[in-house]
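J.: Dropping a prediction and its sequence here:
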Amino acid sequence: MLSVGTFLPAKADGGGVIAPDEHAVLLGLLEQTPGWEVVHGLDFRESHIRRGRVYCGDVCLSDLDVYLWHVDFARKPGSYDLDALLTLNRDTLVIPDPEQVAVAFDKHWAYLTLDRAGVAVPDSVLVSARNVEAAEPALAEWGCAVLKPRRGCFGWGVTFIDSFTTLRDIVGYIDAETTETRVRGVSQAASGRSFLLERFYPNSPHDWLGVTFVGGEIAYGFRKDGDRHARWNDTAWKVYDAGRGGGSVRYQEVPPSHTGLLHAARRAFDLPLVGFDVICHEGRPMVVDVNTGPALYEELFAAAGKTMAHELHRAYAAAVHRATGEQLQRSAR
């Protein structure tokens, strides 16, 4: 019997994205899974760690065989939420794997991972405030670029850059507002904060596509409505969600020209739930974002002839079965 803990809150709860009706069905399906003994509602964000063991109230999560989670959480380096998951992952099978999640939600590391998997991604350069001038040759070559928060989402902070002067001054402003210039009379070179500059590729909102994978299969594709489009000028735009609430989507079939790229991207991270944003530049699809906690839309599952709860249960059950099988194979060697 596997002891399985979960934190899969409904959309009405803080950070949850699962529709309430589907949430109740999902929890029931998990409880009925043969060979599982399930405890729900174990919020790792409210846990504490003692001697490398993770506790949620009186429950030691580190004693569980499996821990399933899907919720928004603090993503910055050094945040407690990520530390709790990474610590728990040393003793317990955590799904999704927080190490994979940490790579996938960081745009710099996500692009490197995808590029090495043969997936088309934007050209980019990573610099710090100490050497921002190193980005000037790339910007001169590209003409225009986009400055992106490495762990950002919903389009917040994504800034169009059309000159090195603009880039230099934005980096200088951020650094001046967030670091001390002198400490005990000794001047500091700069904060060392990294800045990800990504080549801007002209593209149309009509070709932008979001794709959500559940359990290794494409669940649905979608496009954002016009109220989620923010224009910098006549030719440059971004997806922007001021309320960070998702929504304003419509179902879209995934074209065959995209499927090979998308499946290669999915295999690069091998997460039970993952989403990708794709643009087309000169007829070529390109992944421009990875979503480790994709919004789950009941109406889009329905449009694809699926139900959210059953697809999520299939994904989690398959991930547990595969991972526990691999563990048994390793222990038998």
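T.: That came through, no problem. Residues are numbered from 1 along each chain as shown.
J.: Please make it C-alpha for all contacts and neighbour counts, starting now.
T.: Fine.
J.: ranges for the helices of the stretch 151-300 of the chain?
T.: Assigned by DSSP state H, counting those that start in this stretch, the stretch 151-300 of the chain shows helices spanning 164-178, 256-269, 298-303.
J.: Just send those helices back as CSV, with mean neighbour count and distance to Asp227 too.
T.: As requested, the helices of the stretch 151-300 of the chain are exported to CSV (neighbours: other Cα atoms under 10 Å; distance: least, Cα to Cα, whole Å):
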stretch, mean neighbour count, distance to Asp227
helix 164-178, 14, 27
helix 256-269, 17, 25
helix 298-303, 16, 19
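J.: A further structure is provided below for comparison with the first:
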Amino acid sequence: MKKNKVAIHIPAIDNKSETKKGFLRASEVLSLEKLLRESPAIDFMGNIDFHKVRVENNKFVSEGVDLAETDLFFWFAPNMQKSIPLLSALNNHTRVIKNPVSFATTADKFLAHSLLKSKGLPVAEFALISCDDIDMMKSLLAEWKTLILKPRLGSFGRGIIKIDKLETLRDIAGMLRMEHQQKNIFIEKFYENDPEEWTSTTLINGKIIYGYRKKLEKFADWKVYDPKAIGGGSFWVDPQPVKALAEKAAATLDTSIVGFDFIKTQEGYKIVDENNFPGFYPECFEKAEKEESRLIADLIISSLSV
């Protein structure tokens, strides 16, 4: 039986630290490495630091391993945004998971919302408008009454502003254009909702693993706000009410590890955020009777046969 060469890039955190979004605990990384070494289908090349990759004539070498010669390279690290072009180039030579194209789409709230809506999924109503389009601003405020201004590539609630006055929206858009050379702004309709009915989800390999909800101390008024981007402060909730929607959304984005934030409105559940790095919370995995390392090992092994 031919073995497939597999390398991974997964930074670990200390078991004593609060689990951060997108990182596995050190014990789970070691367990994953053991599962991959013991798999009869895999020739495990190691947990390679992708930040040390040097590229020469399509050889992507780090720590003595040419990643272009592997059959699959798996990465799971939130600090890789600037490495997406390099991962995309590597994807021309081997299979890269997380897929960098899907990652880029999911990271961009406009692209993700647009794709999900095209497949009939209930995303919050949204618009992408010019910073100079005052008429469109007036029209949206007249229709929606209250809206939310979001950074397209934002996370952890940072930079999200609730607006109900034209003057505020106009002035913020003008500042973004002048100070940051930003041409467009991304806007969502604001829906009245109860934070105690929010459901966030974690999906691996297309299947929902669990739902979770942020504790109220993580909220700043109407939104989750985590300025230090440390995650945590969550507890398990039953994902069944949003299971079908979340799994269809994951399939639509064609991404192997993803999460969605749902709010419950008078119109039903709405997707208000897509997360490339959903919460990986030990207590939630335990409640769901799942192991992170086994789920990721199964994802890697199943991807080899596709």
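T.: Yep, it's here. Just so you know, these numbers come straight off a predicted model, no measurement behind them.
J.: Can you lay out the helices of the stretch 151-300 of the first structure as JSON lines showing distance to Leu196 of the first structure?
T.: Formatted as JSON lines, these follow (distance: least, Cα to Cα, whole Å):
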{"stretch": "helix 164-178", "distance to Leu196 of the first structure": "11"}
{"stretch": "helix 256-269", "distance to Leu196 of the first structure": "20"}
{"stretch": "helix 298-303", "distance to Leu196 of the first structure": "32"}
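J.: Let me know which of those helices is the nearest to Leu112 of the first structure.
T.: Taking Cα to Cα, helix 256-269 is the member of the helices of the stretch 151-300 of the first structure nearest to Leu112 of the first structure, at 10.4 Å.
J.: other SSEs contacting the closest one?
T.: Helix 256-269 of the first structure sits against helix 107-116, strand 284-291, with contacts defined as 3 or more Cα pairs under 8 Å, 6 or more residues apart in numbering; DSSP states H and E.
J.: In the second structure, what range does the shortest one match?
T.: Under TM-score structural alignment, the counterpart of strand 284-291 of the first structure in the second structure spans residues 268-275.
J.: What separation do you get for the residue positioned nearest the centre of the second structure and Glu63 of the second structure?
T.: The second structure has Asn276 as the residue nearest its centroid, 1.4 Å off, counting by Cα atoms, centre = their mean. Noted for Asn276 of the second structure: a distance of 27 Å to Glu63 of the second structure, by Cα to Cα, to the nearest Å.
J.: go on, Lys243 of the second structure?
T.: 41 Å.
J.: Could you pull out the buried residues of stretch 309-324 of the first structure?
T.: 309, 311-317, 319-320, 323-324 (16 or more other Cα atoms under 10 Å).
J.: What's the match for Asn203 of the first structure in the second structure?
T.: By TM-score structural alignment, Asn203 of the first structure lines up with Asn193.
J.: Tell me, how many residues neighbour its match?
T.: Neighbours of Asn193 of the second structure under the rule other Cα atoms under 10 Å: 13.
J.: That one: what's it in contact with?
T.: Counting by Cα atoms under 8 Å, 6 or more residues apart in numbering, Asn193 of the second structure touches 263-265.
J.: now Pro239 of the second structure
T.: 199, 201, 208, 210-212.
J.: Need the counterpart of Leu253 of the second structure in the first structure.
T.: Alignment note (TM-score structural alignment): Leu253 of the second structure maps to Phe269 of the first structure.
J.: can you pull the contacts of its match?
T.: Taking Cα under 8 Å, 6+ apart as the test, what Phe269 of the first structure contacts is 100, 104.
J.: Could you check what's spatially nearest to Ala41 of the second structure, not counting adjacent residues?
T.: Spatial nearest neighbour of Ala41 of the second structure, excluding adjacent residues (Cα to Cα, 6 or more residues apart in numbering): Lys3 at 4.9 Å.
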